[in-house]
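Q: would you be able to build a 3D model of this:
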Amino acid sequence: MAPRKVSDAEPRRSGRIAALPAAVALVEAAEKKPKAAAKAKVKATKKRSAEDLDEDAKKGETSAAKKAKADVEEEEEEEEDGDVALTRIELGGNLPSVTLKNEKGEDIQVADLAAEKGVILFLVPKADTPGCTNQACGFRDIYPDFTSLNFDVYCLSADSPTAQTKWQTKKELPYPLISDPKRILITALGAGEGGKTKRSHFIFEKGGKLVDKKLPVTPADSPKLALAFVKSLN
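A: As a prediction, the model looks like this:
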């Protein structure tokens, strides 16, 4: 009997064994996907954090710039309005450098009022009211006595220039009136507490030094006491 021939072909592999490399590749690919996704997520988070930081920094710079601008504008408004607190003026102190308006609406520099003569400032709570009219007319009636002693008289109040002009015309007041609606000078003189003006008067010698004050004072006594003190200086 003739012997069987051995086939030259490669022996057939098992299907299960042949599939192993493909299965391993799938497992490795599946393992790589989560890792890649995690890396991508971390990268995106870092990028977003950096962008947020940049945005926060920009916002911070913008807020700081806005605050600085607001502070400057506020200071400019205060300067324009003349809304500046003055140091309290005590005996021996001087007329402050502040600009107010007279009854005509004209600017006056308070510090210059006593450059050539002595100055009497009498303060009234409100123009054209009984007590204030009594005080103002008292200074009106003896006004020549003050001028003969080289003193100027001024009425100071928080009334508007318009209200002061009407009162001045109505009562024929011969001296200027000074409008201090924000009570800047009035408060510096110690007569503006509580948002009101206290009836008073202040006497400054030539050069602007405060030498006498009466706070408070009655409407009738104010002119008489002021004149008596001015006479005592001479």
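
Q: every contact and neighbour count from this point should use C-alpha atoms.
A: Fine.

Q: tell me, how many neighbours does Ala65 end up with?
A: Using other CA atoms under 10 Å, Ala65 has 12 other residues around it.

Q: could you check how far the spatially most central residue of the chain is from Glu80?
A: Residue closest to the average C-alpha location in the chain (CA atoms, centre = their mean): Glu74, at 4.8 Å. Applying CA to CA, to the nearest Å, the value for Glu74 to Glu80 is 10 Å.

Q: which element is the residue nearest to the centre of the chain on?
A: If you go by DSSP states H and E, Glu74 is part of helix 15-81.

Q: what about Ser222, how many neighbours?
A: If you count neighbours by other CA under 10 Å, Ser222 ends up with 24.

Q: again with the one 5 residues further on
A: By other CA under 10 Å, the residues close to Leu227 number 19.

Q: same check, this time on the one 4 residues further on
A: With neighbours defined by other CA under 10 Å, the count for Lys231 comes to 12.

Q: in contact with Val217, which residues?
A: Contacts here follow CA atoms under 8 Å, 6 or more residues apart in numbering; on that basis Val217 touches 199-201.

Q: to compare against the first, here's the next sequence to fold:
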Amino acid sequence: MSEAIVATSVPAADTPMSPSAVKETVSAPTAEGAPAAPVEEASEATDEQAAEKEVKETKAPSRRSTRISSKSQPELKETPKPKRAPSTKKRAVEDSSEGTKATKKVYPSEAGPALGSFLPELTLKSEKEVDVEVSLLANKKGVILFLVPKADTPGCTNQACGFRDIYAEFTSAEYDVYCVSADPPAAQSKWQEKKSLPYGLLSDPDRKLISALGANDKGKTKRSHFVFAKAEEGAAGKGKLIEKNIGVKPVER
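A: Prediction:
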């Protein structure tokens, strides 16, 4: 009888088992009071699937909200940056530079003396460092003063050599010739010897005579010519201005 029970409870090898039968077979206890391991694995798989479904449902709305929020954001326009005011340090430098310019020595530029004016009363050094009283230069002869910007430079040398070449004409007309510049006597003496200049040179480093003759331009000498007549009797040895040319070219005499 036991063999008959065993034979009826075990299915044949070729007979397929229905899903319900498999489920019942898997879930059947292997021993009294102890659940089978496959039941726990099936429940865990079900829990994982449920968790994954919740995650998908949770993420989907967030992606939609991200797209919506990106579309709803207004277009941002770049705000122009305000211009910065110049720094205090820069303004201080500019102010100090303006102060420096204001305190620089400025030489006035004048129109020069009027015709008929006398030679100014000034004392200058010659190229030999001898004192020369300017107001008395026309005491015995007429005097020609020609002014140059700087000794031994091309333009000034051209001008000085021009007076050298016709110097005899001036002396025959009873006129003395003097070259005036702001150079020191030593530089004038060297230039005189180098170019064989036959006339005297007057050093005016402070530009006193140059300014009095109206040939000073912001610390630079305007190339100029002045002719003073011989002093008349009773004029205290002072010659009068009879011709002036301010701002001439080197070739002009």
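
Q: which ones are touching the residue nearest to the centre of structure 1?
A: Neighbours of Glu74 of structure 1 in contact, by CA under 8 Å, 6+ apart: none.

Q: please report how far it lies from Pro223 of structure 1.
A: For Glu74 of structure 1, the distance to Pro223 of structure 1 equals 41 Å [CA to CA].

Q: tell me which element Glu40 of structure 2 falls in.
A: If you go by DSSP H and E, Glu40 of structure 2 is part of helix 37-72.

Q: and for Leu100 of structure 1?
A: Following DSSP H and E, one finds Leu100 of structure 1 within strand 99-102.

Q: which bit of structure 2 covers that strand?
A: Counting by TM-score structural alignment, strand 99-102 of structure 1 falls onto residues 123-126 of structure 2.

Q: identify the residues contacting that stretch?
A: By CA under 8 Å, 6+ apart, the list of residues contacting stretch 123-126 of structure 2 from outside reads 131-134, 185, 200-204.

Q: buried only: go through the residues you listed for me.
A: Buried members of the contacts of stretch 123-126 of structure 2, scored by 16 or more other CA atoms under 10 Å, are 134, 185, 200-204.

Q: okay, and which of those residues map to strands?
A: Of those, the ones assigned to strands by DSSP state E are 200-203.

Q: turn the residues you listed into a markdown table, including distance to Pro38 of structure 2.
A: Formatted as a markdown table, these follow (distance: CA to CA, whole Å):
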| residue | distance to Pro38 of structure 2 |
| --- | --- |
| Gly200 | 132 |
| Leu201 | 129 |
| Leu202 | 128 |
| Ser203 | 125 |
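
Q: can you name the residues of structure 1 that the helix holding Glu40 of structure 2 overlays?
A: Using TM-score structural alignment, helix 37-72 of structure 2 corresponds to no residues of structure 1.

Q: and the helix or strand following that helix, which residues are buried?
A: Following helix 37-72 of structure 2 in sequence order, the next helix or strand is helix 88-103 (DSSP H and E). Judged by neighbour count using 16+ other CA under 10 Å, helix 88-103 of structure 2 contains no buried positions.

Q: so helix 88-103 of structure 2 matches what in structure 1?
A: Alignment note (TM-score structural alignment): helix 88-103 of structure 2 is unmatched in structure 1.

Q: tell me which other helices or strands that helix touches.
A: Using 3 or more CA pairs under 8 Å, 6 or more residues apart in numbering; DSSP states H and E, no helix or strand is in contact with helix 88-103 of structure 2.

Q: centre of the chain to that helix, how far?
A: Distance of helix 88-103 of structure 2 from its chain centroid, counting by CA atoms, centre = their mean, to the nearest Å, is 16 Å.

Q: ok, how many other residues are close to Val6 of structure 2?
A: 10.

Q: before we move on, what about the one 3 residues further on?
A: Under the neighbour criterion other CA under 10 Å, Ser9 of structure 2 is assigned a count of 8.

Q: from Val26 of structure 2, how far off is it?
A: Distance from Ser9 of structure 2 to Val26 of structure 2, counting by CA to CA: 16 Å.

Q: can you check Cys156 of structure 2 too?
A: Distance from Cys156 of structure 2 to Val26 of structure 2, counting by CA to CA: 126 Å.

Q: ok, now Lys128 of structure 2?
A: 137 Å.

Q: trace Arg164 of structure 2 over to structure 1, please.
A: Match for Arg164 of structure 2 (TM-score structural alignment): Arg140.

Q: got the contact list for that match?
A: Residues near Arg140 of structure 1 by CA under 8 Å, 6+ apart: 173-175.

Q: off-centre distance for the helix or strand hosting it?
A: Assigned by DSSP H and E, Arg140 of structure 1 belongs to helix 130-141. Here helix 130-141 of structure 1 is found 37 Å from its chain centre; the criterion is CA atoms, centre = their mean.

Q: that one vs structure 2, average distance?
A: Its aligned residues in structure 2 lie a mean 0.2 Å from helix 130-141 of structure 1 after superposition (mean CA distance after the TM-score superposition for structure 1).

Q: following element in sequence after that helix, please.
A: helix 143-148.

Q: what residues does that following helix touch?
A: 152-153, 174, 227, 230.

Q: now the next helix or strand after it against helix 130-141, angle please.
A: Going down the chain from helix 143-148 of structure 1, the next helix or strand is strand 151-157, by DSSP H and E. For strand 151-157 of structure 1 against helix 130-141, the angle by axes from the mean of the first three to the mean of the last three CA atoms, to 10 degrees is 160 degrees.

Q: how close does strand 151-157 of structure 1 sit to structure 2?
A: Its matched residues in structure 2 lie on average 0.3 Å from strand 151-157 of structure 1 after superposition (mean CA distance after the TM-score superposition for structure 1).
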